[in-house]
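# what's the 3D shape of this:
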Amino acid sequence: MTTPLLGQMMDVPLTVSSLIAHAARHFGDTEIVSRRIEGDVHRYTWRDCERRAKQLAQALIALGVQPGERVGTLAWNGYRHLEAYYGPTGFGAVCHTINPRLFPEQIAFIINHADDSYVLFDMTFAPLVDGLAPHCPKVRGWIALGDEACIAEHLSSMKTPVLSYETLLAAQDGEYTWPQLDERAASYLCYTSGTTGNPKGALYSHRSTVLHAYGASLPDAMGLSGRDAVLPVVPMFHVNAWGIPHATALTGAKLVFPGKDLDGKSLFELMEAERVTYSAGVPTVWLGLLNYVKEAGQRFSTLQRTVIGGSACPPAMLRTFEDVYNVEVIHAWGMTEMSPLGTLAKLTWEQSQRPPEAQRKLREKQGHVIYGVDMKIVGEDGRDLPWDGVAFGDLHVRGPWVIDRYFRKDDSPLINGWFPTGDVATIDRDGFLQITDRSKDVIKSGGEWISSIDIENVAIAHPAVAEAACIACSHPKWTERPLLVVVRRPDMNVARDELIAFYDGKVAKWWIPDDVAFVDELPHTATGKLQKLKLRELFRDYVLPSALAVDNCPLTDEETDKPRANPAPR
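Alright, predicted model coming up:
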């Protein structure tokens, strides 16, 4: 066998520490601004961030943390959390971001499953930590992200002994050299939301993290630039804030952290004060922001672009941002198992020459893959389906920042080298992905599939609808039929028949919901997604009018022999 001719290039490992070192060396004076738990606004630079991250690394080493051990975080978006992204990973430990919005039982499971040695937490989570500590015996210490005075003021009622983050850092000089690590060593541990069963861990590597940062920063991806002031509304405990803390270090962008206050007024005021040009978050957060600016009669003076992901961006939201406020929306799709970026809706030169409405229709989809990700859709028989925008099937992906298996799971979920996402999708001739549903949420009616996402998007376009979800209800003839569950906008009204009629001409007639149920609020997961599982549970006894109309259908109460009434959501 012929020996391959190897290239003669430097073998420099791709490590997370190289990102923060690059930002500190080449963009050292660029600001990082944080609205703190203490109530004030904190300012420092990328250079300051690296020094304090080195102090944190020294402090953790002094506490006995070894390379490969996990260091957990329960924190909002802020500069100390950013230091926790780089300090542990810089010397070979693993930063494990924990979602504080999960149920306490799930959080305890995650901490124990990860074997976290120490957990860093924002002081707002003191009651949560007090409840968790007895159930997490392997945690050697809990570190409050504050100084001694602040801890004394805010944590005096805690039963769990805590260490002061600032005291630990003050004992170190920051004169530390990042060690050279294997780029395939673990860097971050992120767990899924756990909507069905216990959360599962995705263990990223230094290599995958750096490659993901490169991919995210491409002009036709998230398109981050050193000219941007970036406010990540997506939490740093949600898939590493979609890679923004790494991509901003790579590009030298200004970072603005919102802390715990994510209401529309707080976000708008921070955006304006810091002249934010770029942001990213889930649709539920943007709904609150858009409601605020509309009611307050405000306009964005500097915001130019925002990434919307986590769940499908309603076309009405995209149009409002762009047509009313002149803010470009970048529709994105990904998942925890993908670090998370997979696709973004950016147009090529040829696509940008098409009529405006054709361009808009493309950008309402989840978009094309970025380099580093490949995708395909397969049918029930496992065969590849055509990219014609019509055929839809199970979405599979692969790439260097896609997981091979879950943390501490011996079996791999891959099918012939591809990761099955659990999404049902179409891919059109332009290579644009459109998620039609989660496989467990698609409505199977008379042997055909109905996209719950498409049904929801039509409803949200109605001016009186604040939020909508579509779920399947059992049907004696069609197996399943769609039920639309709606939250009305404040001080606005809309009736069932008006909403049903609103679908005329917008979807196929057999897709139109059979009924509408109005509720005060919809259940959401810890990451802001609609919690369809909970919604199906709330409406599991709901009987559609069309089901009552089917002849010989046993839809009567045993005791009264009268048609069953639909229960109120519990």
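
# use CA for all of it now, contacts and neighbours both
OK.

# could you pull out the strands for the stretch 451-570 of the chain?
465-475, 479-488, 515-518 (DSSP state E, counting those that start in this stretch).

# among those, which is nearest F91?
Nearest to F91 among the strands of the stretch 451-570 of the chain is strand 465-475 (45.2 Å), distances taken as Cα to Cα.

# Who are the packing partners of that closest one?
If you count contacts as 3 or more Cα pairs under 8 Å, 6 or more residues apart in numbering; DSSP states H and E, strand 465-475 packs onto strand 443-445, helix 452-460, strand 479-488, helix 532-538.

# Could you also give me the structure for this next sequence, so I can compare it with the first?
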Amino acid sequence: MTPPLSGQMMDVPLNLSSLLAHAARHHGDTEIVSRRIEGDIHRYTYKDCERRAKQLAEALIALRVAPGERVGTLAWNGYRHLEAYFGVTGFGAVCHTINPRLFPEQIAFIVNHADDRYVLFDTTFAALVDALAPQCPNVLGWIALADDGHLPDMRTPVLSYETLLGAQRGEFDWPVLDERSASNLCYTSGTTGHPKGALYTHRSQVLHAYAASLPDSMALSARDSVLPVVPMFHVNAWGIPHAAPLTGAKLVFPGKDLDGRSLYELMEAERVTYSAGVPTVWLGLLAYMRDAGARFSSLQRTVIGGSACPPAMQRTFEDEYGVQVIHAWGMTEMSPLGTLAKLNWEQSQRPPDARRALLEKQGRAICGVDMKIVGDDGRDLPWDGVAFGDLHVRGPWVIDRYFRQDGTPLVDGWFPTGDVATIDPDGFLHITDRSKDVIKSGGEWISSIDLENIAVAHPAVAEAACIACAHPRWTERPLIVVVLRPGATLTREELLAFYEGKVVKWWMPDDVAFVDALPHTATGKLQKLKLREQFRHHVLPTALDAGPDCPLTADVPRDSGAHG
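Next up is the predicted model:
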């Protein structure tokens, strides 16, 4: 057999340093703006950023950090954190972003599991570092992201980031690295068991940055002023710190202040056109704008992911404020982008209601990600928008295995996401649940996310969660747990009546519970494990009368075998 003909192209490895080098050379005067921990607004350019990232690389090499070793960060979104993204990875070490919102015990586990040599931290986390340091004996040093004049008073000996950089010239030449060498380490939020590490490569992250920048993906542009609200410690801020220098976009970092007023004022001051974050953050922003009667003067687009975007929130952004919502789905194990809700030409010609129905789903897979849904028997299910199945994915920025785990989670080369979903004939993904959260009532599945979305569409509801409660006849039935808007009133009967005509009768929630607040994970997702524990003894009204004439059977297809 004749061997394939070799191409005659330059063999230039995909290194993350090339993204910042490109921005410094071709977008050198583009601003990076940060609200600092010190309280002021800091401004500099991509050219300045690369010089300081090189100084950081030189400083870490002087501290004897070797390629492949991990350097942790406990930091908000800011210019020094961005320098770490490139200064650490640029000479071959691994940038390990740590979520400071996790429990201290989980953070200590993560630092020790990663075997971080040094940890860079914002001074707001001084007390946390003092608590962590005795539990992390292998950390050689803790580096405060500050100058000598702003070092916090701590028990733990710390180094000054600015002093370390000041001792270096910044004339470092980025080395050419094996593109398959490790670049970044991110851990899952650890809602069940210990957090698990996803170890990315230079190749996977550069490809991910290109994919994120595509027009039908996150669509970053040199014309954008981008404010990532999603933290840089949460799956690399969804790739924005890599995609922004690739495209030459202006970056605006909010620091620690993520309340509605602070975000709005920074967006307006810096003429932000593009943002990204989880639904819980946007709840605060929209509440502030509603109360203040504020309007956006520049914001055009926002990516919402991390958990399902309620359709009511999407309608508010688009109908009341003229901001396009890009609904997205992904996960730590996917770097994280998987799908985004963008219409093709034919879909864009459909009636408004049909277009909106598509855009409220999680969207189509971007090039580089393949997906499928499988049944309990492992067989592929049809893309008909009806069949529910376990979602599996694969691609060049999807993990093969977890960090420091010998076994692989893959099933026949596919990663099982733990999500339950449908895929419609248009190829649009609709996440209906996490597999552990799906409500199985009488042998049929009920989507907790769909029931939550209906609840938050009620004008009196600020936030809602749906969990399963035990039922003597149906095994499980849905309970809606609701947080009301300030000053609003709502009864159980009024909310249940709001569901009428929106779902089939056997999907109707059996009860409503009102609470002051819902528990969230460190990444802003609803923490349903805690809710299930809180309501484990809750008795549903229908459970008290579950006789053979139970009215819940009224709307169930008689040939399904479910619900009697």
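
# Make TSV out of the strands of the stretch 451-570 of structure 1 and add mean neighbour count and distance to P545 of structure 1.
Supplementary listing: the strands of the stretch 451-570 of structure 1 in TSV, determined by neighbours: other Cα atoms under 10 Å; distance: least, Cα to Cα, whole Å:
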stretch	mean neighbour count	distance to P545 of structure 1
strand 465-475	22	10
strand 479-488	23	11
strand 515-518	18	7
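
# out of those strands, which comes closest to R398 of structure 1?
strand 465-475 (29.7 Å).

# What residues in structure 2 pair up with the closest one?
Counting by TM-score structural alignment, strand 465-475 of structure 1 lines up with residues 461-471 of structure 2.

# got a markdown table for the strands of the stretch 451-570 of structure 1, with distance to V139 of structure 1 too?
Formatted as a markdown table, those follow (distance: least, Cα to Cα, whole Å):
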| stretch | distance to V139 of structure 1 |
| --- | --- |
| strand 465-475 | 40 |
| strand 479-488 | 42 |
| strand 515-518 | 45 |
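
# Redo the helices and strands packed on strand 465-475 of structure 1 as TSV? Include distance to G215 of structure 1.
TSV is the format used below for these (distance: least, Cα to Cα, whole Å):
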stretch	distance to G215 of structure 1
strand 443-445	34
helix 452-460	28
strand 479-488	37
helix 532-538	31
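
# Tell me which of those sits nearest to A75 of structure 1.
Across these, A75 of structure 1 has its closest neighbour in helix 532-538 (26.3 Å, Cα to Cα).

# ok now the closest one, how far from the chain's centre?
Averaged C-alpha coordinates place helix 532-538 of structure 1 at 20 Å from its chain's average position (Cα atoms, centre = their mean, to the nearest Å).

# average gap between the match of strand 465-475 of structure 1 and structure 1?
Aligned to structure 1 and superposed, stretch 461-471 of structure 2 gives a mean residue distance of 0.2 Å (mean Cα distance after the TM-score superposition for structure 1).

# Show residues contacting that stretch.
Identification of contacts with stretch 461-471 of structure 2 by Cα atoms under 8 Å, 6 or more residues apart in numbering yields 283, 437-439, 448-449, 451-453, 455-456, 476-485, 488, 518, 526, 528, 531-532, 535-536, 538-540, 542-543.

# let's see 7 Å
Stretch 461-471 of structure 2 has contacts (Cα atoms under 7 Å, 6 or more residues apart in numbering) with 439, 448, 451-452, 455-456, 476-485, 532, 543.

# likewise stretch 224-231 of structure 2?
With contacts defined as Cα under 7 Å, 6+ apart, stretch 224-231 of structure 2 is touched by 76-77, 237, 249-253, 271-278.

# go again using 8 Å as the cut-off
Contacts of stretch 224-231 of structure 2 (Cα under 8 Å, 6+ apart): 76-77, 237-238, 240, 244, 249-254, 258, 267, 270-278, 281.

# corresponding residues in structure 1 for that stretch?
Per TM-score structural alignment, the counterpart of stretch 224-231 of structure 2 in structure 1 is residues 228-235.

# Distance from stretch 137-147 of structure 1 to the middle of the chain?
26 Å.

# doesn't A276 of structure 2 fall inside a strand?
Yes - applying DSSP: H, G, I helix; E, B strand; the rest coil, one finds A276 of structure 2 inside a strand.

# which residues does the residue mapped onto it from structure 1 contact?
Mapped onto structure 1 by TM-score structural alignment, A276 of structure 2 lines up with A280. Counting by Cα under 8 Å, 6+ apart, A280 of structure 1 makes contact with 231-234, 306-309.

# Give the full set of residues in contact with the closest residue to A280 of structure 1 other than its chain neighbours.
In space, and not counting its chain neighbours, A280 of structure 1 is closest to V307: 4.4 Å by Cα to Cα, 6 or more residues apart in numbering. Going by Cα under 8 Å, 6+ apart, V307 of structure 1 touches 222, 279-281, 329-332.
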